[in-house]
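# Show me the folded form of this:
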Amino acid sequence: MSNRFLLASTSAGWPPPVLDPGGPYAEPVTLLAWALLIGGAVVLAIVVAALGTALFGSKRLKAKLGGERAIWLGGFLFPAVVLTGLLIWGLSLTSSLSPQPGTDAMRVRIIGEMWWWRVHYLDARGQEALRDANELHIPVGRPVLLELESADVIHSFWIPRLAGKMDMIPGRTNKLLIEADRPGVYKGQCAEYCGGPHALMGFVVVAHSAKDFERWRAARRPADGGGGPGLDLFLASGCAACHTIRGTAANGLAGPDLTHVGSRQTLGAGILPNNPGTMAGWIADSQAIKPGNRMPAYHQFSGRELRALAAYLRGLE
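Below is the predicted model:
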């Protein structure tokens, strides 16, 4: 990975922390991870001690280590008891992570694509109420039920501070609960190799207080799309064939919905901070930033045209 990619990832806050839970559905996963790490270290120490005894111990210790009793205790009874106990404890610890009937959870459908994320906010009947991309906004202290799907290959959705990993499999809907304890920005990543720029397929969850979330949702009403030279360039250069901007003639479905792109934290599925400079750079040559993504480079735009397009898109909040 080039220095440019490393700088982009660092500026967007990647890699996300994996052992710092920020909600009730991440805490059991973190506790289990620590137990496995510590248990693995203890087992490694026992094995190293046994190896040291076998190589450098006295004849009496070597005889005991290779005796039938030691083999039964260390090779059968100890693993059976430890692994059985770990299995039972792990299942009981993580049983609360499965969605339960009647949970008062906000519903969101997230569809993994090569190499970005569609985000559809659903109402109580399961109908789409709002569409976005690469970013999820949630209220603090309320469970959010994610309905995870894939449009092409297997992806894996992972926001380490809010929940464990969940695969996104074509033709199947998997469900994952997340919840944030406090307001903030929580970073995530596709955790299943999906080809091409998989390592640059990030995600952002923004947790708001209840009042701030209601204000955010109220502000997501369909916009009129603005206007001016930026919109004219957007429509004339074919961008509308892939992207939607509600309130304009742009209604493409191949790429992310850009209706509120100016309000997003990042660009390129989490790899760039969202500002006019990065917006112009992404439009001009996204392939130099995220090789293999499905957006072509637009070298034909002049500097003035790039600035107009970037200003227009940044204004879509």
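
# drop to CA atoms for contacts and neighbour counts, all remaining ones
Noted.

# So Leu145, which state does it fall into?
strand (DSSP: H, G, I helix; E, B strand; the rest coil).

# do you know how far it is from Arg125?
From Leu145 across to Arg125, the span is 14 Å (C-alpha to C-alpha, to the nearest Å).

# If you count surrounding residues, which of the two has more?
A count of neighbours by other C-alpha atoms under 10 Å puts Leu145 above the other of Leu145 and Arg125, at 19 against 7.

# What are the boundaries of the helices in the stretch 1-150 of the chain?
All helices of the stretch 1-150 of the chain, identified by DSSP state H, counting those that start in this stretch, fall at 3-11, 27-56, 59-65, 68-72, 78-94.

# what's the closest of the ones you listed to Gly226?
Gly226 lies closest to helix 3-11 among the helices of the stretch 1-150 of the chain, at 29.2 Å (C-alpha to C-alpha).

# So which elements touch that closest one?
strand 272-273 (3 or more C-alpha pairs under 8 Å, 6 or more residues apart in numbering; DSSP states H and E).

# What lies in contact with the strand it packs on?
Applying C-alpha atoms under 8 Å, 6 or more residues apart in numbering, the contact partners of strand 272-273 are Ala8, Ser9, Ser11, Ala12, Gln265, Thr266, Leu267, Thr278.

# C-terminal to it, what's the next element?
Counting by DSSP states H and E, the next helix or strand C-terminal to strand 272-273 is helix 276-289.

# what's that following helix packed up against?
helix 303-314.

# Give me the angle between the helix it packs on and helix 276-289.
Per axes from the mean of the first three to the mean of the last three C-alpha atoms, to 10 degrees, the angle that helix 303-314 makes with helix 276-289 is 110 degrees.

# In helix 303-314, which residues are buried?
Using 16 or more other C-alpha atoms under 10 Å as the test for burial, helix 303-314 gives Glu305, Leu306, Arg307, Ala308, Leu309, Ala310, Ala311, Tyr312, Leu313, Arg314.

# next up, for comparison:
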Amino acid sequence: MSAAWSQRGERRPYAGWFAAVFFDGITSPQSALAPASPQATRISELWWLMFAICAVVFVAVIGALLYAVFHRRAAASPSVEATAERGMTIAVGGAVAATIGILFVLLVASISSSRGLALPLGPPAVTIEVTGHQWWWEVQYADPEPSRRIITANEIHIPVGQPVLFTLKARDVIHSFWVPNLHGKRDLIPGHETTIALQADRPGVFRGQCAEFCGYQHAHMALLVIAEPPEQFTAWLEHQRRPAVEPGDPQQRRGLEVFLASPCVMCHTIRGTPAGGKVAPDLTHLRSRLTLAAGTLPNTPGHLAGWIIDPQAIKPGNKMPPNVFDAEDFQALLAYLQSLQ
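Now for the predicted structure:
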């Protein structure tokens, strides 16, 4: 078995390519130029203004350069040289004035955009606490009733058309929360709490990414924000509040026993079971998620199996150790984890 899994490790680039194709099919383009919120729209408009100004300046400079190249003059008389010197003075003065004007326009536009981003959206319909870990996202939905709070990982569901407040924290190093279709970047700093508010305009699945280098697997610290109609969001939230489903057949019951007897129970929580680890993602509704390992792999049985057996071959440096099971126990464990809808 070890040889087979080491061969899997050598094929990591293909797994990454497959994941990229998979996510490209289920998510909107990860781009600040495809806004899906009022905040992202302001950022996009500022970018397009800067692009338009830079394009005009580029065309003007290249045009002047080409004119100078193709309209060279022979040696001129002193009177012509004096006229040329005056023309140069005017040109330089005009360039300086244009530069000051452009900078002023961009300054005003930037201040206006910043003020717009800082405007309150109104009372939040949902408050979500996001904690950055190396290299995954812990997501907790606040509720006045502690028993109704839910914790999930790497995927965030929000209602369309309603303000959402994010409280951002970091457990280890500085991270940066960035979902370009919905808002700008916001740093997560250990020992310090930051906030960001946004409101999705339309349904969709929007990919986010840690935007602050945070270690070896920084590039594999992604998340998905799933914006859905309010009634669907409410149904999802109620489902997530439930404990894990009871094993439905003998194989799944055996899988739960294997899980509880393995090192997995020291790190992971499955609500409704004795598993209460707090240092790794909550697995209560694992099968309902689209991805594994913070967006590194699609959530399929095959990828889940590979991730359990040798996570270091897929995401080197992460804190999950390799695991060894006999074949029957491993199949039972997979069957149980696949039942956690």
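
# What does the TM-score come to for these two?
Put the two chains on top of each other and the TM-score (TM-score structural alignment, normalised by the length of structure 1) is 0.89; 315 aligned residues with a C-alpha RMSD of 2.6 Å.

# wait, what's in contact with the aligned residue in structure 1 for Phe233 of structure 2?
In structure 1, the residue paired with Phe233 of structure 2 is Phe213, using TM-score structural alignment. The contact partners of Phe213 of structure 1, by C-alpha under 8 Å, 6+ apart, come to His137, Ile138, Pro139, Ala207.

# out of these, who has the most neighbours?
Ile138 (25 neighbours).

# any idea what that one aligns with in structure 2?
Match for Ile138 of structure 1 (TM-score structural alignment): Ile158.

# what's the average distance of the one helix or strand Ala235 of structure 2 maps to to structure 1?
Assigned by DSSP H and E, Ala235 of structure 2 belongs to helix 230-241. Its aligned residues in structure 1 lie a mean 1.4 Å from helix 230-241 of structure 2 after superposition (mean C-alpha distance after the TM-score superposition for structure 1).

# Who are the packing partners of whatever helix or strand comes next after that helix?
Going down the chain from helix 230-241 of structure 2, the next helix or strand is helix 250-261, by DSSP H and E. The contact analysis (3+ C-alpha pairs under 8 Å, 6+ apart) places helix 250-261 of structure 2 against helix 327-338.

# Mean distance between the helix it packs on and structure 1 after superposition?
Counting by mean C-alpha distance after the TM-score superposition for structure 1, helix 327-338 of structure 2 comes out at 2.4 Å.

# what helices or strands is that helix leaning on?
helix 250-261, helix 301-309.

# Translate Thr278 of structure 1 into the numbering of structure 2.
Counting by TM-score structural alignment, the partner of Thr278 of structure 1 is His303.

# Return the residues in contact with its match.
With contacts defined as C-alpha under 8 Å, 6+ apart, the neighbours of His303 of structure 2 are Leu297.

# hmm, back to that, just send the contacts of Phe213 of structure 1 back as CSV, with distance to Glu113 of structure 1 too.
Compiled in CSV, the contacts of Phe213 of structure 1 are given as follows (distance: C-alpha to C-alpha, whole Å):
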residue, distance to Glu113 of structure 1
His137, 19
Ile138, 22
Pro139, 25
Ala207, 24
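
# Pick the one among the residues you listed closest to Pro229 of structure 1.
Taking the contacts of Phe213 of structure 1 together and measuring to Pro229 of structure 1 by C-alpha to C-alpha, the closest member is His137, at 30.8 Å.

# surely the closest one meets Val206?
Yes - judged on C-alpha atoms under 8 Å, His137 of structure 1 makes contact with Val206 at a distance of 4.8 Å.

# if I look at the two, which residues touch both of them?
Joint contacts of His137 of structure 1 and Val206 (C-alpha under 8 Å, 6+ apart) do not exist.

# rewinding a little: taking the contacts of strand 272-273 of structure 1, please make a ChimeraX selection of just the buried ones.
If you want just the buried ones from the contacts of strand 272-273 of structure 1 in ChimeraX, going by 16+ other C-alpha under 10 Å, the selection is:
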select :8,9,12,265,266,267,278
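
# Using JSON lines, lay out the contacts of strand 272-273 of structure 1 together with distance to Thr173 of structure 1.
As requested, these are exported to JSON lines (distance: C-alpha to C-alpha, whole Å):
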{"residue": "Ala8", "distance to Thr173 of structure 1": "32"}
{"residue": "Ser9", "distance to Thr173 of structure 1": "29"}
{"residue": "Ser11", "distance to Thr173 of structure 1": "32"}
{"residue": "Ala12", "distance to Thr173 of structure 1": "29"}
{"residue": "Gln265", "distance to Thr173 of structure 1": "27"}
{"residue": "Thr266", "distance to Thr173 of structure 1": "26"}
{"residue": "Leu267", "distance to Thr173 of structure 1": "26"}
{"residue": "Thr278", "distance to Thr173 of structure 1": "34"}
